[in-house]
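Asker: Everything below, folded, please.
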Amino acid sequence: MTYQTIQTSLSTKGVAELVLNRPEVHNAFGDVTIAEMQQALRDFAANPAVRVLVLKSNGKNFSAGADLNWMRSMAQKNYQQNLDDAGELAELMRLLDNFPAPTLALVQGAAFGGALGLVACCDIALAEQSASFCLSEVKIGLIPAVISPYVMRAIGERACRRYFLTAERFDASAASQLGLVHQLVDAGQLQSAADAMLQQLLQNSPAALRCAKELMAAVYQQPIDPSLIDSTSARIAAIRVSAEGQEGLTAFLEKRPPAWLASTENL
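Answerer: Purely as a prediction, here's the structure:
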């Protein structure tokens, strides 16, 4: 499929890439980009060949957040139109947050506003040391509403009390300390760090990775009661008797590589 604002690809090893491709406007996004990202995520999610999704961007900046023309159009819309518009961004965040395979965000330059929400929705985030982040909405009379559940989960309520209200920029080191970013790399080393992370992920059972994501979604912030205990017991029992579970256990006992372990060279 041909897109206007993004690029997509899928390698023979199952690495899908979704690339923001509006470097001339710092990869700011509007309704077209949101719709295209939704479509790409749905297509990748439905493809069993996808083992990992990489979210990245072309140019100096990951994304400056909302496109000015998009924001200008929203100012002219009524409440219902704004509600529908916000719903599309919310659906994008939901699709990324619930993507069935592991997701990896690569951040360079600025990740502002909604772009910070995209990072928070990914399972793993790598950033260059020079990257910067900002929840700038209150500066222009708005709030980071749609992305707030994901950002608060990523960095916690206490940090959000500061950055939602001050709209100040914070650097990659602070993002790492807050838990938004998992690893910092020197300039120009983002792709090599991503390749190393991909090699780590691709060693693991594709089915187990998907089940692990489902497990986290089901368990997070739930009370440890008999219902949850029964649920987790059922999940491990089911994967033990699954094809990949049986293969993984057999390979471990026979001291051989499991069948899914493809070469991770030349990603």
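
Asker: only C-alpha atoms for contact and neighbour calcs from this point on.
Answerer: OK.

Asker: need the contact list for residue 9.
Answerer: With contact set as CA atoms under 8 Å, 6 or more residues apart in numbering, residue 9 has these partners: 16, 17, 18.

Asker: ok, then the element right after the helix or strand in which it is found?
Answerer: Assigned by DSSP states H and E, residue 9 belongs to strand 6-10. With elements assigned by DSSP H and E, the helix or strand that comes after strand 6-10 is strand 15-20.

Asker: Outside of that following strand itself, list whatever touches it.
Answerer: Residues contacting strand 15-20 (CA under 8 Å, 6+ apart): 5-10, 27, 37, 40, 44, 50-58, 62-63.

Asker: In ChimeraX, how would I select just the buried ones from those?
Answerer: ChimeraX command restricting the contacts of strand 15-20 to the buried ones, with burial defined by 16 or more other CA atoms under 10 Å:
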select :5,6,7,8,10,27,37,40,44,50,51,52,53,54,55,56,57,58,62,63
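
Asker: To check against the first, give me the structure of this:
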Amino acid sequence: MKTLPDCEHLLLNEQNGVLAITLNRPEVRNAMNLALVNQLMTVFTAIEQVPAIKVVVLRGANGNFCAGGDLKDMANARKAVNAGKDDVKDPFYQLNRAFGQMISQINAAPQVVITLLEGIVLGGGFGLACISDIAIADSQTQFGLPETRLGLPPAQIAPFVVERIGLTQARRIMLTGARFDGVEAKNFGVVHFVSNSNEEMSQLLAQQLAQIQLCAPNANRTTKRIMLSVGKIANKTLLDNAAQDFSMAIQSAEGIEGTNAFIEKRPANWVR
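Answerer: Sure thing, here's the model as predicted:
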């Protein structure tokens, strides 16, 4: 496996095929600046072709998941605009688009991505929750998309929120900047599980990890790619491609091992 990169704003810990990534800017409630965004992309690029890493667990340091975008980055972008250099591309566009590239990359990651949501989950943090495969939230977590109250659109986040919870609910929470807790987030479909303590959150995480370990890594990667193709390409093409994926899988070492393990009533060799 490739050595994981050193990241100033991320804590990384890999054990038994699970990579824990902790957003580590607690002094600003883990708000994302451009450096953190780039570091996340670097990590996900490094593990993209590493089947040994089956799961990524994202959380924030010191009891907060993420306060969204760091307004200091926006202030720096404004200074660059005011400098008026002709050779400088629009820094606001570049800053905003970088976040969209990061969230798109994590959305398409072949690993199962789990978010542990505590404290506050705002703006870009909300976007990360919406692209996770499994989201576990503390019941008291405060969710929201406050961008419109700042005179801004949630530009890169909006498509992922609509895809996660549907247009009807997305309209209300984006156009009012409403705050809501973990229980309501579960009712919306933002999160899958709600906990009432750190211990319960750890138990829920352990249960999900145990279930994921029963699944073959390549089969999970292929399944995720098929799901993310729904609505993006014609259904006939999607099903043709999926049939090719199935044929390759059943003839692969993983597929042969899985079917043999089922027949022989034993755990497959990828089960830890």
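
Asker: What does the TM-score come to for these two?
Answerer: Once superposed, chain against chain, the TM-score is 0.92 (TM-score structural alignment, normalised by the length of structure 1); 260 aligned residues with a CA RMSD of 1.5 Å.

Asker: quick one on the thing from earlier: so of the contacts of strand 15-20 of structure 1, which ones are in strands?
Answerer: 6, 7, 8, 9, 10, 52, 53, 54, 55, 56, 57 (DSSP state E).

Asker: And the third one, what's its match in structure 2?
Answerer: Residue 8 of structure 1 maps onto residue 12 in structure 2, with residues paired by TM-score structural alignment.

Asker: Provide a list of residues in contact with that match.
Answerer: Contacts of residue 12 of structure 2 (CA under 8 Å, 6+ apart): 4, 19, 20, 21, 22.

Asker: Go ahead and flag the most central residue of structure 2.
Answerer: For structure 2, residue 132 is the residue whose C-alpha lies nearest the centre (CA atoms, centre = their mean; 3.9 Å).

Asker: can you count the residues close to residue 207 of structure 2?
Answerer: Residue 207 of structure 2 has 11 neighbouring residues, counting by other CA atoms under 10 Å.

Asker: again with residue 106 of structure 2
Answerer: With other CA under 10 Å as criterion, residue 106 of structure 2 counts 21.

Asker: and if you look at residue 193 of structure 2?
Answerer: As a burial measure, residue 193 of structure 2 scores 20 neighbours (other CA under 10 Å).

Asker: residue ranges for the helices of the stretch 51-200 of structure 2, please.
Answerer: Using DSSP state H, counting those that start in this stretch, the helices of the stretch 51-200 of structure 2 run over 71-83, 91-107, 124-130, 158-165, 167-176, 182-188, 198-213.

Asker: closest to residue 248 of structure 2 out of those?
Answerer: Evaluated with CA to CA, these place helix 198-213 nearest to residue 248 of structure 2, the distance being 21.4 Å.

Asker: What's the match for residue 261 of structure 2 in structure 1?
Answerer: Match for residue 261 of structure 2 (TM-score structural alignment): residue 251.

Asker: and that match, what is it in contact with?
Answerer: Counting by CA under 8 Å, 6+ apart, residue 251 of structure 1 touches 257, 258.

Asker: pretty sure it is in a helix, no?
Answerer: Yes - Residue 251 of structure 1: assigned to a helix according to DSSP: H, G, I helix; E, B strand; the rest coil.

Asker: Show residues contacting stretch 144-159 of structure 2.
Answerer: 96-97, 99-100, 121-124, 126-127, 173-180.

Asker: try stretch 71-87 of structure 2
Answerer: For stretch 71-87 of structure 2, contacts defined as CA under 8 Å, 6+ apart pick out 33, 34, 88, 90, 91, 92, 95.

Asker: And the fourth one, what's its match in structure 1?
Answerer: Residue 90 of structure 2 maps onto residue 80 in structure 1, with residues paired by TM-score structural alignment.

Asker: how many other residues sit next to its match?
Answerer: Number of residues near residue 80 of structure 1 (other CA under 10 Å) recorded here: 9.

Asker: same thing with the one 4 residues further on?
Answerer: The number of residues packed around residue 84 of structure 1, counting by other CA under 10 Å, is 11.

Asker: Quick check: the gap between it and residue 74 of structure 1.
Answerer: Separation of residue 84 of structure 1 from residue 74 of structure 1 (CA to CA, to the nearest Å): 11 Å.

Asker: ditto for residue 98 of structure 1
Answerer: Distance of residue 98 of structure 1 to residue 74 of structure 1, given as CA to CA: 27 Å.

Asker: and what of residue 122 of structure 1?
Answerer: With CA to CA as the criterion, residue 122 of structure 1 and residue 74 of structure 1 are 27 Å apart.

Asker: And for residue 179 of structure 1?
Answerer: 32 Å.

Asker: again, but for residue 53 of structure 1
Answerer: 31 Å.

Asker: now swap in residue 131 of structure 1 and tell me
Answerer: According to CA to CA, residue 131 of structure 1 stands 29 Å off from residue 74 of structure 1.

Asker: can you check residue 143 of structure 1 too?
Answerer: Distance of residue 143 of structure 1 to residue 74 of structure 1, given as CA to CA: 14 Å.

Asker: I'd guessed residue 37 of structure 1 sits against residue 93; true?
Answerer: No - taking contacts as CA atoms under 8 Å, residue 37 of structure 1 lies outside contact range of residue 93: 9.9 Å.
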